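Visitor: here is a sequence with its predicted model. Questions after.
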Amino acid sequence: MGAAVLVSARGVRINAIDRGAGDPVVFLHGIGGDAGNWAPQLEALAATHRVVALDSRGFGRSDRTYGRMSLADYARDVLVVMTELGIGRAPIVGLSMGGMIAQTVALTAPQRVASLVLADTSSSADADMKADLTASGAAAVAHGMPAVATAFMPATFSRAAVAENRRYVRDFEENFSSTDPLTFNIGLQAIAELDLTDELHRIDVPTLVLVGDEDALTPPEHSKTIASTVPGAELVVIDDAGHLSNLDQAGAFTEHLVRFLDAA
C-alpha cells in the first residue's frame, strides 16, 4: 500500500499512508473505515501524484481518544498532518464522514484547499439522521461492533456486492467490526451536529460531488443539495454503487476522480 507515517497532531498520533511523488492529494475515509478503504484510488494515482490517506483520530492505526470530538476537531487534525508532511495546499477527497470533514476544512481553512471531491456524503443532519446516528452509537456500545456491522453492510454496499459477498465487502465488514465502539460513537455524535448547508456558498474551489445511485446512508438527494449549493460544483451519480462508491465501482469512481484532478 505504501509507506505508513505517524504524525503527532495535538498530542495524538495520526497514522497516514504517504506514497508517490508529484502534486499531493489528501484522502479522508468514512466512519468505521481507515486509509486502506482508498486502496484502488491510491494505486491508480500514486504513479502521478503524492497520495496521502489519513486514519482519522480513533480509527485504523491512529490513537484513540475518548473525549468529545466535533467535525472541526477532526478537520484540525487534517490540517496539522498536512503541515507536518510539508503540504501547504492540496485537493482533498473525502467520503461519507470524510466528506463532512473535507467540507469543514474548506470552510475553516480555505487557503489550504486546492479543490474538493465530496463522495457519498451530506452537509447537514436532519432529525431522522440524528435519530439513526444515536441508535447506531447506542447499539455499538451496548452490543459491540460486529452486530452493528451486520446491520450496516446492506446499507453500505450495492445490492449486487452484498449478494455476491464480494471480497471488499468482507474486508470492510471485518475492519468495521474491529473499530472501537466508543470512538465510533464519538464520531457519530460529531456527525449528528453536522450543519453546513447554509455555509456551502462560501466554498470557491473546483468541487466534484460523487454519489452511488444505491447509497442508502447518504442518498443522492444529499449530494444534489451540496452540488446545487457549492458554486460551480459538478455532480456525478455512479450507477450500481452504494455508500462506498469508490469500492463498489472503483473503476468509474477513479476515472471521474482523475479527470477532475487533471482539469482542476
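Guide: Yes, it's here.
Visitor: switch to C-alpha atoms for all contacts and neighbour counts from now on
Guide: Noted.
Visitor: my guess is Val93 is in a helix, correct?
Guide: No - counting by DSSP: H, G, I helix; E, B strand; the rest coil, Val93 falls outside a helix, being strand.
Visitor: residue contacts, it?
Guide: Shown in contact with Val93 (C-alpha atoms under 8 Å, 6 or more residues apart in numbering): Val25, Val26, Phe27, Leu28, Gly99, Ala102, Leu116, Val117, Leu118, Ala119.
Visitor: if we use 7 Å, what do you get?
Guide: Taking C-alpha atoms under 7 Å, 6 or more residues apart in numbering as the contact definition, Val93 lies against Val26, Phe27, Leu28, Leu116, Val117, Leu118.
Visitor: next: Ile238.
Guide: With contact set as C-alpha under 7 Å, 6+ apart, Ile238 has these partners: Val211, Gly212, Asp213.
Visitor: between the contacts of Val93, which sits nearest Ala39?
Guide: Among these, Phe27 lies closest to Ala39 (C-alpha to C-alpha), at 10.6 Å.
Visitor: just the element for the closest one, please.
Guide: Using DSSP states H and E, Phe27 maps to strand 24-28.
Visitor: what lies in contact with that strand?
Guide: Under C-alpha under 7 Å, 6+ apart, the answer for strand 24-28 is 49-54, 90-95, 98.
Visitor: hmm, 6 Å instead?
Guide: The set of residues external to strand 24-28 that reach it, using C-alpha atoms under 6 Å, 6 or more residues apart in numbering, is His49, Arg50, Val51, Val52, Ala53, Leu54, Ala90, Pro91, Ile92, Val93, Gly94, Gly98.
Visitor: okay, one more to line up with it:
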Amino acid sequence: MARVGKAIGIGAAAAAAAGAAAAGVAADRAAADRRILDAVDPDVDFTHTPDVELVAVATDGVKLHAEIDTPDGWAPGQLTVVLSHGFCLAIPSWIFQRRALLEAGYRVVVWDQRSHGRSDRSEIENCTIEQLGHDLRVVIDTACPEGPLVLVGHSMGGMTTMSLVRHHAELVRERVLAVAFVATSANGEGLTDLGFGPLVGRAIGQAGPRLLSRLAPHQRWLAPVRRAGKTIEDSIVDKFSFDSPVSEKLVRFTSDLILATPFEVMAAFIPAIQGLDEYESLTALVDKEVLVVNGEGDLLTPPKHSAAIVDRLPGSEHVVVRDAGHLIMLEHPELVSSQILELIDRATVDLELGIPVAAKPRVRRFITDIGRRRRVRRARRAESVTQARRQASKAARAKVAKPGAARDRGAS
C-alpha cells in the first residue's frame, strides 16, 4: 500500500492545483459513471458495531485499538480469524469480510496498526515491519490468547504477518491453522513504480517521503483544497485502488479512509516497506495452508510479487482475480470472502485427515467475478434506457411547443 500513500500525497498537490481543464473534465466524466454504479456495490452502510473493543499495549507502550466479533454459539478454544489491514487503511477496510466470517460462524479480530485508525501514533524509529510483527503478537495475546488461528493480511498487513512468522515462529507452529496473503509482497523492490516503470517510479519513490514530510505541517489546511478537487482526488484513488468500475460511494469511502492517515505517518512507513525482505520468513509456512490472492490489475503490489510468494510455498493456492486492483477486498468483497472461507475449510480437512500440506500440489487459478460484471452491465443498460427516455420526452415536449410558437410569430 506504500504507493497509494505517495499517490495520494501527489494527489493532494494535484488537487491544490486543480487547474488542469482536461484532468477536470476526465474526472467529472469518471464521477458521473461511478454515480451510475451506486447500486453495484453491496451494503451502502460501511459502519459496524463490534461485540468488544479493547486496547493491546505494544512492546514500546503504543496502544493498539482492536475489535472482536463473536458469533452465537462460539466457545473458547474454537477458531478465530485475525485480519490485518494495509498501509494508509484501518479496520473499516475489512467491513465486508468481517461480516461474512461472522455470518459463517467464526470469531473475528480486527485491529488498527500503529499510527493508523484509532491506534496511538508511533515514534518514527518504531515504524518498521519488524515492530508490526511484534504488535500483531500483542494483539493475539490480548484478544485471542487460546485456540487455533487463521491470519489474513492485506498489503502491509501481509508483511506484518510475515514478520510475525519470523519473530514468533512458536506461535505460528502451535496455533496458526492457515494464512491468507491478499495483494501483498515479501520484498519491497519495485513497490514504488506506480505503474510508470522503474525509471519514473524510482524518482517518485525517492521524492515521496520528502514531499509528504513537507506537506505534513499543512495537512489540516488541505481540507478545503480536498473539497475543491474532490473529483480529481477520487479519480487518483480509483486508478490506484481498483481495476473495474466501482460506485462513487465506494471511491469516496476509500478516499476518506486513506486521507485520514497523517502525511508524516505515510512518510515514516514508506522506507520500511521499500526495504522489506521477508522471503526467508515464508519457509516457516510450508506446512500450513496458504492462500495468496491478488488482482491482475494491481498497480501497487503487481501480480509478480504474489507469484514470488507462491513460488516459495509448494502447497499454496494462488488466486488471480481479473478486473481487480489493489483494494480487492473492497472491489470484489464476496469473492475474497469466499476464498478465505474455502481456505479455512481446506485447512480444517487437512487437519482432520492428517494430510501434509507440503505434499499437496501448488494450485494457480484465474477467476473472473462474473456476477459483478453482470451487475455493472445491468446498471449501465438501465442508465442508457433512462437517458433514452429522457431524450424522447424532451423531444416530445419540444415538438408540442413548436405549433404554439409558430402561432405567436404569426400573430405578431
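Guide: Okay, I see it. Predicted, not measured: the structure shown is a model, and the values here were computed from it.
Visitor: now the TM-score, please.
Guide: TM-score for the superposed chains, counting by TM-score structural alignment, normalised by the length of the first structure: 0.91, backed by 261 aligned residues with a C-alpha RMSD of 2.2 Å.
Visitor: circling back to that earlier point, what span of the second structure is the strand holding Phe27 of the first structure aligned with?
Guide: Aligned using TM-score structural alignment, strand 24-28 of the first structure spans residues 80-84 in the second structure.
Visitor: what's the average distance of the matching stretch to the first structure?
Guide: For stretch 80-84 of the second structure, the mean distance from the matching residues in the first structure following superposition reads 0.6 Å, by mean C-alpha distance after the TM-score superposition for the first structure.
Visitor: next one: stretch 255-271 of the second structure to chain centre, how far?
Guide: Offset of stretch 255-271 of the second structure from its chain centre (C-alpha atoms, centre = their mean, to the nearest Å): 14 Å.
Visitor: what does that stretch correspond to over in the first structure?
Guide: Residues 173-189 of the first structure are where stretch 255-271 of the second structure lands when matched by TM-score structural alignment.
Visitor: list the buried ones in the matching stretch?
Guide: When neighbours are counted by 16 or more other C-alpha atoms under 10 Å, the buried residues of stretch 173-189 of the first structure are found to be 173, 175-189.
Visitor: among those, which ones are in helices?
Guide: With helices defined by DSSP state H, the entries of these inside them are 173, 175-177, 181-189.
Visitor: circling back: which two from the contacts of Val93 of the first structure end up farthest apart in space?
Guide: The largest separation in the contacts of Val93 of the first structure, counting by C-alpha to C-alpha, is between Val26 and Leu118 at 12.1 Å.
Visitor: who's more crowded, the two?
Guide: Neighbours per residue (other C-alpha atoms under 10 Å) separate Val26 of the first structure from Leu118, with Leu118 holding more: 29 against 24.
Visitor: please pull up the equivalent of the more buried one in the second structure.
Guide: When the two structures are superposed using TM-score structural alignment, Leu118 of the first structure falls opposite Phe181 in the second structure.
Visitor: report the contact partners of that match.
Guide: Phe181 of the second structure sits next to Gly153, Gly158, Val292 when contact means C-alpha under 6 Å, 6+ apart.
Visitor: strands along the stretch 101-250 of the first structure, start to end?
Guide: Counting by DSSP state E, counting those that start in this stretch, the segments of the stretch 101-250 of the first structure that form strands are 113-119, 207-212, 234-238.
Visitor: the second one packs against which elements?
Guide: For strand 207-212 of the first structure, the packing partners by 3 or more C-alpha pairs under 6 Å, 6 or more residues apart in numbering; DSSP states H and E come out as strand 113-119, strand 234-238.
Visitor: okay, and it goes to which residues in the second structure?
Guide: Matched against the second structure by TM-score structural alignment, strand 207-212 of the first structure falls on residues 290-295.
Visitor: what's the offset of the matching stretch from the middle of its chain?
Guide: Between the mean C-alpha location of stretch 290-295 of the second structure and the chain-wide mean there is a distance of 13 Å, by C-alpha atoms, centre = their mean.
Visitor: could you do stretch 299-318 of the second structure as well?
Guide: Its chain's C-alpha centre lies 17 Å from the corresponding centre of stretch 299-318 of the second structure when counted by C-alpha atoms, centre = their mean.
Visitor: pull out the buried residues from that stretch.
Guide: For stretch 299-318 of the second structure, the neighbour count (16+ other C-alpha under 10 Å) marks 299-303, 305-307, 309-310, 313-318 as buried.
Visitor: map Ser306 of the second structure onto the first structure.
Guide: Under TM-score structural alignment, Ser306 of the second structure pairs with Ser223 in the first structure.
Visitor: contacts only, for Thr218 of the first structure.
Guide: Under the contact definition (C-alpha under 6 Å, 6+ apart), the residues listed for Thr218 of the first structure are Asp120, Thr121.
Visitor: go with 8 Å
Guide: With contacts defined as C-alpha under 8 Å, 6+ apart, Thr218 of the first structure is in contact with Ser96, Asp120, Thr121, Ser122, His243.
Visitor: the last one contacts Thr156, correct?
Guide: Yes - distance between His243 of the first structure and Thr156: 4.8 Å, which falls inside the contact criterion (C-alpha atoms under 8 Å).
Visitor: more crowded one of these two?
Guide: For the pair His243 of the first structure and Thr156, the greater number of neighbours falls to His243 (29 against 25), based on other C-alpha under 10 Å.
Visitor: which position in the second structure pairs with that one?
Guide: With TM-score structural alignment defining the correspondence, His243 of the first structure maps onto His326 in the second structure.
Visitor: for Val179 of the second structure, see how far away that match is.
Guide: When distance is defined by C-alpha to C-alpha, to the nearest Å, His326 of the second structure is 19 Å away from Val179 of the second structure.
Visitor: ok, Ala143 of the second structure next?
Guide: Between Ala143 of the second structure and Val179 of the second structure the computed distance is 18 Å (C-alpha to C-alpha).
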